[in-house]
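J.: structure, please.
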Amino acid sequence: MLKKFLKYYKPYKFLFFTDMFCALMVSIIDLSFPLILSYLSKYFFTKSRDVIIHGIFYIGIALVILYIIKYFCQYFIASWGHIMGARMENKMRSDLFEHLQKLSFSYYDENNTGQMMSKIISDLFDISELAHHGPENVFISAIKIIGSFIILLFINVKMTFILLVITMIMVVFSIFKNKKMGAIFLDNRRKMANINSAVQDSLVGIRTVKSFANERLEEKKFDKSNREYLDSRVNSYKIMGEFIAGNAFFEGILYVSIIVSGAIFIVNGSLRVTDLAIYALYINIFINPIDILINFAEQFQKGYAGFRRFMEVVETCPEIVDRKDAKELKHITGDIEYKDVSFSYDGKQDVLKDINIKIEAGENIALVGPSGAGKTTICSLLPRFYDVTKGSITIDGEDIRNIKVHSLRNLIGIVQQDVYMFSGTVKDNIKYGKPDASDEEIIRAAKEANIHDYIMTLDDGYDTYIGERGTRLSGGQKQRLSISRVFLKNPPILILDEATSALDNESERFIQNSLEKLSKNRTTIVIAHRLSTIRNADEIIVIDNDGIRERGNHSELLNKNGLYAEYYNMQFEGIETI
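T.: Reported below is the predicted structural model:
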């Protein structure tokens, strides 16, 4: 874990070593002051009045120069040391976000967005504080403790060994308490992530919350997470209290031992009173870094817990990755074939079993059947949102696992029932289909999706802000914007996943016209519950929990009087409609 943490210092070696050099200078200056005072007391202040008055001016200038050096060193530590930590945090956040983009749908099926947000924001802030203060605090403290200990040995060996024994007991106590704090601070992070999760769920679904008048229920759910976090914090503060109070007790014992042993050594004549005064000054220098390390323990445990959670995500391997010999496909005809395809989400129970479907280039294929039969899963396997458990899927005869994922997904356009609009303008959302598109291309795509005229009625036209998740648009308007994205992308293969099932009849007519334009000359797979939208499909495949039950065109399936006819009659009550 330490090696993984240290690699983030690599791009900032100059800043890091300069920070450590400044820390060394600050420590040396702090250690030198009691030595200078001891020297002056023994050898300078005993001289004549004229020598003292003449020399103290130069000594004062030298001390001021020392403290000017300390000023610039501390400025560098406080400013550029923090900047280094912030840059490391920035790199970690980029790495984490980039890795989250690579992770497969299965990861998002199992993890909550609020918890991921916690790792990106609060965890990484604690890590950056550790990255800056960790090496610096440990380095300065180590120099001061070792340096003061050596000087104390020169003053009085016996007293210093008494000091060492008490310090070792203090170290053992600190290590024991630190282990307990590590587990508790990791629990703090998890509980904080649960709060973020509860807030995210409630705020994203605020319209549903209010429509069911369930504000009180959401408050109770939040209070539960909030209370668990409070309990975890209470436990952490209790152990921190034991840690800090225990170390303060041992510090007090250090002072007591110095006073008692110092008095005995003065009586014995092995220690001068002036040496005891200097010894007391160095005891402060010896204890001060111990105090810093005690306070640093909390920061270390928070940062370490955050880094562990960070590494849990970064070390999660994406399930969908390019093979070493994967190739780019840019121009295809659009022939698709599912060969003996089986799939399961958990590796145990098959959602699909031995599915065989062949789609010629330019054909329009419809998938029909009850919810949960695997229609969406069949479509999700084509762009490799998930990988087949058994069998293969080919495009123009090439196994999709031999095609680079980015290249494969660029060949496929998807229009879903649940349309996601990004926070931004109308233009931003259309442009998502082709980020480098010109304004002319965007307008052309909007016209083909029958949404241009509506956009022009908005106050700012294509520059109109549509709100978070497109809250200022109706369902039909969002759907047409999503269709314009696909027009702009212009893929040879199209998947329509119940694209009109949640719309009113008028919106459906508009969108159906747009979809017919979009499907022209493209290999199209349609998932539909409204059977009126697929009557002209080249082939309709009826799927239930047992797999493919029927296939044929609309007329053939009605004449079979099987499952498709049953669905059709249920929707239209036996009345033929056009």
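J.: from here on, contacts and neighbour counts on C-alpha atoms
T.: Fine.
J.: for Gly85, give me its contacts.
T.: Shown in contact with Gly85 (CA atoms under 8 Å, 6 or more residues apart in numbering): Ser128, Glu129, Leu130, Ala131, His132.
J.: where's Glu242, which helix or strand?
T.: Assessed by DSSP states H and E, Glu242 sits inside helix 215-268.
J.: what packs against that helix?
T.: On a contact count with 3 or more CA pairs under 8 Å, 6 or more residues apart in numbering; DSSP states H and E, helix 215-268 meets helix 157-204, helix 273-314.
J.: just to check, Gly362 is in contact with Gly334?
T.: Yes: under the criterion of CA atoms under 8 Å, Gly362 makes contact with Gly334 at 6.8 Å.
J.: now for those two: what residues contact both?
T.: When CA under 8 Å, 6+ apart defines a contact, the residues bordering Gly362 and Gly334 alike are Arg522, Thr523.
J.: the two - which one has more neighbours?
T.: Neighbour comparison, Gly362 and Gly334: the larger count goes to Gly334, with 25 against 19 (by other CA atoms under 10 Å).
J.: and the closest residue to that one other than its chain neighbours, how many neighbours?
T.: Once flanking residues are discounted, Gly334 sits nearest to Ala361: 4.4 Å by CA to CA, 6 or more residues apart in numbering. As a burial measure, Ala361 scores 19 neighbours (other CA under 10 Å).
J.: want to put them side by side, so please do this one too:
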Amino acid sequence: MTSLALRIGTWARLPRFGPTVSLAWRSRTKIAGSSALLVAQAGFALSLPWLFGHLTGGLLDGAGGIDRALLWVILGFVAMHIACKLAASLLLAQVSESIVAQVRLRLYRHLQRVPVSYVHERRRGEILSVLMDEVSRLSTFLSHTLPQVVPVVLTLAGGLVVMTRIQPVATLLIAAGFPLVVLALRLTRRKLRPVSDRLRQAEEDAVSMVDSGLSLLTVVKSFSREELESNRYATKLEEISRLTRIERSVHATLPVAVELLAAVGLVLVVWAVAAHGVRTPAAELVAFAMYAAMIARPAASLTDIANRIRHIGTTVGRIDALLQQPLEPYGAGAEMPRARGAIDIHGLSFAYGGRQPVLVDVDLRVNAGETVAIIGENGAGKSTLAHLLMRLVEPSAGTILFDGNNIHAMELSSIRRQVGIVAQRTQLANATVRENICWGSPDASDADVERAAARAQAHAFIQELPQGYDTRVGDDGIRLSGGQCQRIALARALLKDPAILILDEATSMFDPAAEEAFVRACRAWRRRTVVIITHRPATLQLADRVFRLESGTLTEVPCAQRVREPAAA
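T.: Model prediction:
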């Protein structure tokens, strides 16, 4: 009972290859075909020492010349061995590329559907490390390690069986050294586990450094930190290099030691057999020696393969951990029809991760087509309220209704189609101006794009760009000014034509003239519900009502106080 419990406990500690293996299962036909080719390859390889022993045995026994028929058979087996190995390698390469592409695609699709909080709470380097480094390790395992497993195991097992038939005692003496190999495996695993963990962490840190350094390049230069950042990265690379050398030196030393042990053991066995006067035909003696030499390398590579399998367990575990992250509830709930824009909020409360509540029992009624402004101090929860309206986060308590429909009972995508948002921190894709404006409306015509840009006070400056609407803006709009990026983001939201438009400091980088023109344009198309988060008096003029968010509660600012009270950012 105790041994059974131990076996169950050991099995429970093995990695669960869930989503990744389910993707590999789709290629099971090709995997089975390549496995059959690998078995055939091992079979041909195992036949060669026996055939070669009989070919040379006749010469050693003085029985005559070379058996030409047997020589042609050997050459045929060699050719078949090479052909099977080549075909299996090519087939597994196809399988590897297919599985890796599917894994990368599924990871990316999954990341598009996880809550934004999952991405915000982690370093991008951690996620990129899984998407790039771990998937690359999976590719290497499938294309290089996996083709070795079947031949190594079959060659080792088959060689020992044939050797036992030739010289049982000698084979037993050789096999007696295998416990040393197992012991070496255990010692290696114990030594390398912390090294491998530290190496993966260091690689993840290096990816994060590059990602952070490039995204903060302007800040780095403004504080003259170029040399300091380069030195930090160099230090991390030195750590990666040192850990890699430790790992590879152990991996390289152990197989050589096993091969040396096997060679010494073979010499001792042959000496012992000869010393005891054991008579063995020359053909069998040659075959035995060749089989002994043949199994030495597989025995040595077992340590390396075992370590790679252990590493791939960690790799697949990290990939599966990401793929098993809960998704947003796409597809759940009824489809939300085109909204008129009425918003009703009842008893809304929210807190980040069990911390102090940001919103407490908030109530708000916004009529369809009405424009309301929300003011308050930094960190008061204004942007959080905007995210709750888009269901980017879920409330701790309370309900939000669009036209009387509880948005938490409606299908998620249909809710987000009703709402457009322009945030203070503008995010643009590394694409053309036109592609960025069409982000939420890919089928929009050029006329629609230019009309939205004109409403956002962007058309004039876009026409002055080198390629106009076909100008690429760079990562996060790096080739444009902050105000230009904000206007393109506003045009993107207007082209979407949402029933509810949220402007979260959407004109904070507008110059006074552009802001005044924007206000005039807004008054001309006031047919949608607009929620303005702002501290700029010009934009506040658009509001039918103004609310102050303070200490988690929302209160309306009377008209008489709007002029006297400064609007906080």
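J.: just to revisit the earlier point, how far is the helix holding Glu242 of structure 1 from where the chain is centred?
T.: 31 Å (CA atoms, centre = their mean, to the nearest Å).
J.: quick one, that helix and helix 157-204 angle?
T.: Going by axes from the mean of the first three to the mean of the last three CA atoms, to 10 degrees, helix 215-268 of structure 1 is angled at 170 degrees with respect to helix 157-204.
J.: got the angle between helix 215-268 of structure 1 and helix 273-314?
T.: Using the same axes, to 10 degrees: helix 215-268 of structure 1 against helix 273-314 is 150 degrees.
J.: do I have it right that Asp497 of structure 1 meets Asp418?
T.: No: assessed by CA under 8 Å, Asp497 of structure 1 is found out of contact with Asp418, at 9.0 Å.
J.: more crowded one of the two?
T.: Asp497 (23 against 15).
J.: corresponding residue for the more buried one in structure 2?
T.: Using TM-score structural alignment, the partner of Asp497 of structure 1 in structure 2 is Asp504.
J.: name the SS class of the counterpart of the residue nearest to Gly334 of structure 1 in structure 2, please.
T.: Ala361 of structure 1 maps onto Ala368 in structure 2, with residues paired by TM-score structural alignment. Assigned with DSSP: H, G, I helix; E, B strand; the rest coil, Ala368 of structure 2 falls in the coil class.
J.: ok, so what distance separates Ala368 of structure 2 from Asp544 of structure 2?
T.: To Asp544 of structure 2, Ala368 of structure 2 is 12 Å away according to CA to CA, to the nearest Å.
J.: also Leu138 of structure 2?
T.: As judged by CA to CA, Leu138 of structure 2 and Asp544 of structure 2 stand 58 Å apart.
J.: of these two, who's got more company?
T.: More neighbours surround Leu138 than the other of Leu138 of structure 2 and Asp544, with 23 against 12 (other CA under 10 Å).
J.: that one touches Ile99, doesn't it?
T.: No: between Leu138 of structure 2 and Ile99 there is no contact under CA under 8 Å: 9.1 Å.
J.: now for these two: what residues contact both?
T.: Shared contacts of Leu138 of structure 2 and Ile99, defined by CA under 8 Å, 6+ apart, are absent.
J.: doesn't Val360 of structure 2 lie inside a strand?
T.: Yes: under three-state DSSP, Val360 of structure 2 sits within a strand.
J.: what's the neighbour count on it?
T.: Around Val360 of structure 2 there are 18 other residues, counting by other CA under 10 Å.
J.: same check on Ile240 of structure 2?
T.: Ile240 of structure 2, neighbours per other CA under 10 Å, totals 19.
J.: tell me the contacts of it?
T.: Leu199, Ala202, Glu203.
J.: go through these and name the one nearest Lys496 of structure 2.
T.: Nearest to Lys496 of structure 2 among the contacts of Ile240 of structure 2: Glu203, at 40.8 Å, using CA to CA.
J.: how far away is that closest one from Tyr233 of structure 2?
T.: Taken as CA to CA, the span from Glu203 of structure 2 to Tyr233 of structure 2 is 11 Å.
J.: ok, back up a step: with neighbour count added, can I get the contacts of Gly85 of structure 1 in JSON lines?
T.: Output for these, formatted as JSON lines (neighbours: other CA atoms under 10 Å):
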{"residue": "Ser128", "neighbour count": "24"}
{"residue": "Glu129", "neighbour count": "21"}
{"residue": "Leu130", "neighbour count": "23"}
{"residue": "Ala131", "neighbour count": "26"}
{"residue": "His132", "neighbour count": "23"}
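J.: alright, calling it a day.
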